[in-house]
Every structure is written in C-alpha cells, then in structure tokens.
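>>> I'd like to go over a predicted model; first the sequence, then the structure.
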Amino acid sequence: TFIANQHNDERLKKLFVSLFFETRLPDFLQQKINEFGLSAVMSLSGLNLSLLVGLIFLVITPPYRYIQDIYFPYRNRNFDILLFALVVMIFYAYLAGFAKPFMRALIMALTAFILSLRGIKIINFTTLAVTLAIMIAFSPRSLFSIGLWLSVIGVYYIFIFLRQTNFSKVWQSYLFLGVFVFLAMSVIARFLFPLFSLAQLSSPITSVLFDFFYPIEVVLHIFGFGYLFDKLLTRGLDIDVSSLSIPTPELFFYIFLLLSVLSYFRKEAFWLLCFSSATFTAISVFVAF
C-alpha cells in the first residue's frame, strides 16, 4: 500500500497501516505496544478523530477565511469547516472499515453537531448514551465488542473528570486528565489484560506527545515522507521491556466499577476513585521492582 511502501522496516509498515486503518497487528508487535502502554493511542478512536478534525481546521481555515471574506462573509466559518471535516471523517471511517471505536467517536461527533445546532449542551452523559444506543441499534454485535466498551468507559472517565474538577488553567486540566484516565483505565484494562510493565507509566507523557506526533505523521504520509522518523521509531521498538502479569483483583474491580458510577453523583466518590486507582498502580510498581 501507499502507506507501507514509505517504510523499509516491516514492523513500521504494519504499525502505521494499523495506526491509520485499524488493521490487526502481529502478536509480537501487539505485545510490544502493550508493554509500552500504547494500546489506547494505537486504537483508531475519538482521539484520532479530534486530532484529524483539528488538522483540517488548521489547514482549511486560512484559505477559507480569505475566500469567505470576499464572497460570502455572512456564512458561519466554523460551522462550514466542521461540516466539511465531518464529511471527510465519514469517508475516512469507510476507508478504515468502520472501526467500532472510531465509529463511536464519529457518531458522538455527529450527534453533538446536531445537538449544538439546537443549542443543546453537548458534553454530557446523554450524548454518550445516545451514541452507544445508536451503535448497538445499527450493529447489535457491538454489544460484545471489548474495544468498544473500553472506548466508552474511557470517554465516561473523561466526562467524570470534567464534571468533578474545576482547574483554573486549561493546561492543568489537560495534564491531570491524562493522568487520571491512565490510572483509572489501568484498573479496568488489567482486569482483562493483566500485562504490566514500568514502561507503561510513561503513558500520560506519550499520550501528550501523540497529540503532536499523529497529525505530523498524517501530513508526512500524505506527501510521501512517512519515513522521516523511522530511525527513531525503530530504536524505540528495539528497546527490551520486561513485563509481568499483575491482574486487577476481582473484588477490587467490582468495587472500582461501583465507585465509577457513584463518581457521577458524588465528588467524594470521585476522589476515592482517584486514590484507589493510584494506589493500585503504586502497588503494581512495587511488585514489578
């Protein structure tokens, strides 16, 4: 393919095709991704959609503003560009085989777009519930998709964080949101996939870096320069990471789920959720040492 041909290393060929089109990775490469705690960013989901929409805004806004000011200044520029971006995302979803986590994010974006036209608050749990209902209605098998449910839970934790915190600075919310979601999702994910490594602790940092890495790689691959960071990425894949199995205890898992639900209603439950997830990770680090 056009993407794969830009790389010489077979691992990078498979890695980028999977990153852009949600193809299945070989077991050895998936193991490496899990060891580094990169499974979330490697999944084609809402993060990718938001970054792509942001990239479209960045590229389209300057020329569109120039044309709009001359020919149709009465138009809502943000509305037009967002509508165009969503159409592009629908086509991209088709190219990616309608990957379920990405479709969840796309349906949520379309739902939010429609609600915003009616002046309805869009960042709420109703939007998430409606999105999930639509997904299941169109594809009942989605009900049994672990990836979809992990994606939904991840969004739920984002909403919980935004609901129960009130940081004065945007960068503070951005930073602590990444840490909170990592800690909370670690408890959930390791009940299903108990692999743990110390390298996973870098996940909040790599998630921030991914926000820049992904759109840059999209642009580079569009113009045929996807190989520019191959040496650096190859060195990363060559790093030997030791890992071990530390599953989430069943009783703790169910208590954690209960706290997750209660966190919607009570701030005390939210902070207890934060404490318990941080404690679980701290114990895992101690065991790993």
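Great, that's in hand.

>>> From here on, just use CA atoms for contacts and neighbour counts.
OK.

>>> Run through the residues that contact the nearest residue to Leu195 once chain neighbours are set aside.
Nearest residue to Leu195 in three dimensions, chain neighbours excluded: Ser245, at 4.6 Å (C-alpha to C-alpha, 6 or more residues apart in numbering). Counting by C-alpha atoms under 8 Å, 6 or more residues apart in numbering, Ser245 makes contact with Pro194, Leu195, Phe196.

>>> What about the first one, how many residues nearby?
Using other C-alpha atoms under 10 Å, Pro194 has 15 neighbouring residues.

>>> give me every residue that touches it.
Ser245, Ile246, Pro247, Thr248.

>>> do you know how far the first one is from Phe256?
Distance of Ser245 to Phe256, given as C-alpha to C-alpha, to the nearest Å: 20 Å.

>>> Now do stretch 9-18: distance to the chain's middle.
In terms of C-alpha atoms, centre = their mean, to the nearest Å, the centre of stretch 9-18 is set 19 Å apart from its chain centre.

>>> can you check stretch 141-158 too?
11 Å.

>>> Likewise for stretch 219-228?
On C-alpha atoms, centre = their mean, the centre of stretch 219-228 falls 22 Å from that of its chain.

>>> for this protein, what spans make up the strands?
Counting by DSSP state E, the chain has strands at residues 195-196, 244-245.

>>> and among the ones you listed, the most buried is which?
For the strands of the chain, the largest average neighbour count (mean count of other C-alpha atoms under 10 Å) is found in strand 195-196, namely a mean of 21.

>>> what's it packed up against?
Applying 3 or more C-alpha pairs under 8 Å, 6 or more residues apart in numbering; DSSP states H and E, one finds that strand 195-196 makes contact with helix 27-35, strand 244-245.

>>> now with 7 Å?
strand 244-245 (3 or more C-alpha pairs under 7 Å, 6 or more residues apart in numbering; DSSP states H and E).

>>> list the contacts for the residue nearest the centre of the chain?
By C-alpha atoms, centre = their mean, the chain has its centre lying nearest to Leu47, at 3.8 Å. Not one residue lies near Leu47 by C-alpha atoms under 7 Å, 6 or more residues apart in numbering.

>>> Presented hereafter is structure B, for comparison with structure A:
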Amino acid sequence: MICVMQLASKKIYKLQKRHFAFIYFVLFVVFCLNVHLKFLDFCEFLMQDRYILKVLKNYEKSKNNKNYYVLHLAYKDVIIYTTTKQKINSNKISINFAAKNKLDFYDYLKARFYLPSYKIQEEKQEDEKALISYFKKQHSDKKMQEFYLALFFAKPISNELRTDVNYYGIAHLLAISGYHLGLIYSILFFTLMYFYKYLQKRFFPYRSIHLDLAIVIFIFLFFYFILIGQVASFFRSFVMAIVAFYFVLKSIKLLSFSHLFLCFMICISLNPSFLFNIGFFFSCLGVFYIFLFLHHFKFKSLLNALYFESFVFLAMIIPVLYFFPLISFQQFLAILITPLFVVFYPLVLFLHIINCGALFDGYLLKFLAFKMAGDYFHLEFKYFILYLILSFLAIFNKHLLIIISIINILCFIVLL
C-alpha cells in the first residue's frame, strides 16, 4: 500500500477541465434527483392530516403583553416553526397544521418554514440517546447542558446562550464544523497510533499507518455524523475531508478554490436544502477565506500565523453581521480564544468521558456572563453583496486582503 507521506514527494497535478465537466454533470444529475425526492416528500407532507413530531426547541415569548410559546418541530430533515398558548412539557407531540395550501415547494425546499397549528397534544416523552443523556446529566445548570450538547452533538441552543456566544464572536466554535472534525481526527489518530504501531511491527509492516488509520477514523466520523444528524457545517467539512484524502492519494493539488467549489457542489447535490442554510454558507465562506490567505501567503513565521488568525476573524465580521447584527469589542477576544480551543475541546471531552464534565461549569458561566460594550449594526444587502464580490476579486490581487481587513475594522470604529 502507498503511504500518504510518500505521496507528498510525488509530482502534484491538477484535474483537467474534462474531468471537472464530467464530475459536475454527474453532480447535476444527482442534484435533480434529490430535488425530485424532496418534492415527493413535500407532496407526502401535504397529504397528511395529523403529525407526530419531535420538539427541538420550546421557549416562551411575549408580544403586546400576551405570552405564547414558540416550538421548533422536526419533520424528517425539515424544521417547522409554530406557536401556541399551551405550555408543552414533552419533547414529542401530535399536531395539526393549518394553511398548508399556502405552503409552496420553495419554502419546503428551504427546510425551515412557519405554519399555524391547532389540536396540539403531548405524546410520551422520547428518551434521549444514552450517550447524549450521559453527557447531559453531568450538568445541573441548563445553560451548561445546552453549551455542551451543542458542542458535542449539535443540539439547538437558546437565544440567551446564542447572544452570549455572539458577544465573543465564537459561534463557529460551538457549531460543529471542520475545526472540530480536525480536532477529532487528530485525537483519534494519536490515540490509535500506538496500538497500530504495535500490531504493525508484528503482523503487517508493509501497510501504511496513515492510510489505514484514516479509513478507520473516517468510518468513526461517519457514525458520528449519523448520531448528530445532517449538520450543514459538519457535513461540508466531512465531504471536504474525504475529497482531500482522495486528492492526497492521487497527488492532486489540494489547497485550491476548485477543491472548495467541488465540495460545495457535492454537498448541494446530496442535500439541495443546503443552498438556503446559513450555517452551510458560513462554513464554506470561512474555508474560502482560509484558502484566500494561503493562496497569497505562506506560514514563514509566528507573525504570519497571527496575521492568518486575525485575517480570518476580520474577514467574517461583515458576513456574520448581515445575519446576526451584534457587534462588540469583546469579539476581538476570538482571535485568542480560537487557538486555545485546541486545548479546551479535547480536555472537556476527556472530562465528560470520565464523568467529570461539570468541572469548569462555574468558570464558563462567569465567562459567558461577561459583557463589554456592544451594539446592533444593521448592514444593507447591497453592501453585503459588494463585500462578497470584493472578497472573490481578492483571489487575483493580494492587496485586496488588506482592504478586506480594513473594511471590517471600520465596523468597530462605527461602534466606538
């Protein structure tokens, strides 16, 4: 078997245009097939009278001095929002939806929509999976339960915790993505490496440790993907990791925008709803800015690494502001918190495995409660689009990277 490390010394080549043309044609066919399957799901949804659904989120809101409850319900891979005056205690309900005739396929394809409801009845509480329950029971504080269940199992979080996280600008650390996949891969690789080397020396010295462990780890990551569901950011990173591994095996140029675009197209073809998913958009855009920096610069010193971390943070300010218009000086701490997460994540994972997950709860609650000056900064759509165009033009001119950073810093100057 060919060792992955040996492949690094081979001549790197690019896929030819005819290869990409064939791949994209196949992906287009897959995309059309999945859109058709979504339409069949849509027709099936409309034909039903009563639904038994799982409650993903359940919180109280107030409007015009009237209280009501907002429910996020899961139907296959679709999230349905509805409201009720009735307090729901179970995580599973039976429900009827009104005004279904106003729902069109486009809304259904976006996988998130609102429908009014009636005749809501609580069903028997659905037990959580044993592993999720094991992690959850280690925390007495509800916010900490939300924090760690989101961190490890991509569970939805409350608006309060989302605001706390946005003040620090670290939503990308809580949402399971490529950063987490890389950490999980590294943890598993260095853990399994010692056992593999012991067996390799005695039974199969001719095999490649990098190739064999990669296959084992990807199988583990696939089951992890099944456990947490179709999380858009993790799905993108999982597909990208598999494509990257194949590129390494075939000595194909890895860090290229065509690689990113190919992974984007694969994800969209497999799940067309990702076209409308904000998390998927952020995930792809974050990787784009990483590739953009590496396209123009190389890591030659610690200063380059610091500028890389700062550039990726600054580059994402305006895209995030357009969807989540909270800006705070506190967000600059994300530049330091992001690299520290490399230590934090495996540490708290280990603590949860040994049933000591609540060790840092008190410190984390104080950390999340801390607030610096902040304000809501609403960005118009035209400026958002102009910024994205400028970002793509930066592929051809590295001086535009500096301009991108300066534009984002202007947002903090406005706040000041």
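Structure received. Treat the numbers as computed from the prediction; the structure is a model and nothing was measured.

>>> Report the two of the contacts of Pro194 of structure 1 separated the most.
Spatial extent of these (C-alpha to C-alpha) is set by the pair Ser245 and Thr248 at 9.8 Å.

>>> Now do stretch 143-159 of structure 1: which range of structure 2 does it align onto?
Alignment of stretch 143-159 of structure 1 against structure 2: residues 275-291, by TM-score structural alignment.

>>> In the helix ranked longest in structure 1, which of the residues would be classed as buried?
In structure 1, assigned by DSSP state H, the helix with the most residues is helix 46-71. Residues 46-53, 55-57, 61, 68 are the ones in helix 46-71 of structure 1 that count as buried (16 or more other C-alpha atoms under 10 Å).

>>> if I line the two up, what does Leu174 of structure 2 land on in structure 1?
Matched to structure 1 by TM-score structural alignment, Leu174 of structure 2 sits across from Met42.

>>> got the residue ranges for the helices in the stretch 51-200 of structure 1?
Assigned by DSSP state H, counting those that start in this stretch, the helices in the stretch 51-200 of structure 1 fall at 77-95, 100-117, 125-138, 146-164, 170-192.

>>> Would you format those as a markdown table with distance to Glu217 of structure 1 included?
A markdown table is the format used below for these (distance: least, C-alpha to C-alpha, whole Å):
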| stretch | distance to Glu217 of structure 1 |
| --- | --- |
| helix 77-95 | 16 |
| helix 100-117 | 18 |
| helix 125-138 | 29 |
| helix 146-164 | 23 |
| helix 170-192 | 22 |
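
>>> Could you export these as CSV, including mean neighbour count and distance to Thr279 of structure 1?
Listed next are those as CSV, based on neighbours: other C-alpha atoms under 10 Å; distance: least, C-alpha to C-alpha, whole Å:
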stretch, mean neighbour count, distance to Thr279 of structure 1
helix 77-95, 15, 38
helix 100-117, 19, 29
helix 125-138, 16, 27
helix 146-164, 18, 18
helix 170-192, 18, 9
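
>>> what does stretch 142-150 of structure 2 correspond to over in structure 1?
Under the criterion TM-score structural alignment, stretch 142-150 of structure 2 matches residues 10-18.

>>> Tell me roughly how far the matching stretch lies from structure 2 on average.
When structure 2 is superposed, stretch 10-18 of structure 1 averages 0.8 Å from its matched positions, counting by mean C-alpha distance after the TM-score superposition for structure 1.

>>> repeat for stretch 128-138 of structure 1
Looks like 0.9 Å for stretch 128-138 of structure 1 (mean C-alpha distance after the TM-score superposition for structure 1).

>>> So what touches that stretch?
Contact with stretch 128-138 of structure 1 is made by Arg104, Ile107, Met108, Ser142, Leu143, as judged by C-alpha under 7 Å, 6+ apart.

>>> neighbours of the fourth one, just the number please.
Ser142 of structure 1 is surrounded by 17 other residues when neighbours are defined as other C-alpha under 10 Å.

>>> so who does it touch?
By C-alpha under 7 Å, 6+ apart, the contact list for Ser142 of structure 1 reads Met135, Ile136, Leu148.

>>> which of those show up in structure 2 as well?
Retained in structure 2 by both residues aligned by TM-score structural alignment, their matches' C-alpha atoms under 7 Å are the following of those: Ile136, Leu148.

>>> nearest to Phe275 of structure 1, of the helices of the stretch 51-200 of structure 1?
helix 170-192 (9.5 Å).

>>> how about CSV for the contacts of stretch 128-138 of structure 1, with distance to Gln172 of structure 1 added?
Shown next, in CSV, are those (distance: C-alpha to C-alpha, whole Å):
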residue, distance to Gln172 of structure 1
Arg104, 27
Ile107, 29
Met108, 25
Ser142, 35
Leu143, 35
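
>>> which of those sit farthest apart?
Within the contacts of stretch 128-138 of structure 1, Met108 and Leu143 form the most distant pair, 16.6 Å apart (C-alpha to C-alpha).

>>> quick revisit: around the match of Leu174 of structure 2, count how many other residues there are.
Met42 of structure 1 sits with 20 neighbouring residues when counted by other C-alpha under 10 Å.

>>> try Lys300 of structure 2
With other C-alpha under 10 Å as criterion, Lys300 of structure 2 counts 8.

>>> quick one: it and Lys398 of structure 2, what's the gap?
Taking C-alpha to C-alpha, one finds Lys300 of structure 2 at 17 Å from Lys398 of structure 2.

>>> Alignment lookup: Phe332 of structure 2 to structure 1.
The pairwise alignment with structure 1 assigns Phe332 of structure 2 to Leu201, based on TM-score structural alignment.

>>> out of everything not next to it in sequence, what's closest to that match?
Gly37 (7.6 Å).

>>> Then Asn304 of structure 2?
Using C-alpha to C-alpha, 6+ apart, the nearest residue to Asn304 of structure 2 is Lys298, at 7.4 Å.

>>> The helix or strand hosting Phe45 of structure 2 to helix 257-270, inter-axis angle?
Here Phe45 of structure 2 sits within helix 17-47, counting by DSSP states H and E. Orientation of helix 17-47 of structure 2 against helix 257-270 (axes from the mean of the first three to the mean of the last three C-alpha atoms, to 10 degrees) gives an angle of 30 degrees.
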